[in-house]
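> Okay, sequence plus prediction incoming.
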Amino acid sequence: MNLLAALFSHAHSDASMRILHGYTSIGLMTGVVACVAAVRIQVSALHRWRAVAIGLWTLLNASFLVVNTWIAFQGMGISNGNLFHLAIAGVLTANLQLAQAIYREKIDVSSLSGDAIWQSK
């Protein structure tokens, strides 16, 4: 939906925009939770640089969450909204990939090695 919003920016009603941004905020919240779990896994596996990288990704997710939630409450009218929707689509895609990597390993956060997140099957 965010890709469509990027292509057809502001060609929708205010109510549909608020719904889209509301659901996007929910998606970003799950991304933040996945990132926090990934940081914990990397720290427990003593992969400090990976933990730092995912920690920075967590901050980016949190920043997008705050801005996106603000847009959901304030309404339309931000400049370069199409670029924002494109960036949100990219962040959500990366979050989905991270969550799937964690899910595939059937995580027990206390015992999983940090390498599992970086490997794809």
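Sure, I can see it. Numbering: from 1, shown residues only.
> only C-alpha atoms for contact and neighbour calcs from this point on.
Noted.
> buried sites along the strand or helix carrying Arg40?
Remark: Arg40 resides in helix 14-44, with elements defined by DSSP states H and E. Across helix 14-44, burial judged by 16 or more other CA atoms under 10 Å covers 17-18, 20-22, 24-25, 27-32, 34-44.
> for stretch 75-85, same thing?
Going by 16+ other CA under 10 Å, stretch 75-85 has these buried residues: 76, 81-82, 84-85.
> Reformat the residues you listed as CSV; add distance to Trp118.
Output for those, formatted as CSV (distance: CA to CA, whole Å):
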residue, distance to Trp118
Met76, 38
Gly81, 32
Asn82, 31
Phe84, 27
His85, 27
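> alright, now check it against this:
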Amino acid sequence: MIPFLVFCSFLIPINAWAAVTPHLHSDLSMRLLHGVCTLVLIPLLWSLWLRRHDLSRWPALSLTLFAVVMVVVNSWIAGMGMGVEFGWLDHVMLACIEVALIAYFLLGPDPAEA
């Protein structure tokens, strides 16, 4: 789990940089970044689904909705390519959800307690 969280922590500054400099990356690198960011959200959604009865309802629901929206939007952006209006805002939201992902796995309930 630690290598996965370290990898996710590297995506935070990458997305922050992509938000600040939206036109300094190629179409391929942009599609790759959005695709990878979509894939790292799948373990979060899977864990939220498995632990749905053990988690507080409203925080878990909020995090789940945010993650689902980010998966849908980023899948669309990865397929669509460059030229998405307000793409910089999506990178800001990606950085936020990656912070939430790391916090969930580091500070959330211990799966061994279930």
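That came through fine. Remember, it's a predicted structure, so these values are computed and weren't measured experimentally.
> Superposing both, give me the TM-score.
Scored against TM-score structural alignment, normalised by the length of the second structure, the superposed chains reach a TM-score of 0.78; 101 aligned residues with a CA RMSD of 1.8 Å.
> ok, back up a step: the helix holding Arg40 of the first structure: what's the following helix or strand?
Downstream of helix 14-44 of the first structure (by DSSP H and E), the next one is helix 48-74.
> What does Asn82 of the first structure correspond to in the second structure?
Structural alignment (TM-score structural alignment) places Asn82 of the first structure against Trp88 in the second structure.
> Could you name the specific helix or strand carrying that match?
Using DSSP H and E, Trp88 of the second structure sits within helix 87-107.
> Other residues contacting that helix?
Around helix 87-107 of the second structure, the neighbours that count as contacts under CA atoms under 8 Å, 6 or more residues apart in numbering are 5, 8-9, 11-13, 15-16, 18-20, 22, 37, 41, 44, 63, 66-67, 70.
> what do you get for stretch 12-29 of the second structure?
The contact list for stretch 12-29 of the second structure, computed with CA under 8 Å, 6+ apart, reads 81-82, 87-92, 94-96, 98-99.
> try 6 Å
82, 88, 91, 95 (CA atoms under 6 Å, 6 or more residues apart in numbering).
> Looking at the residues you listed, which is nearest Asn74 of the second structure?
His91 (9.6 Å; CA to CA).
> now that closest one: how far from Trp49 of the second structure?
25 Å (CA to CA, to the nearest Å).
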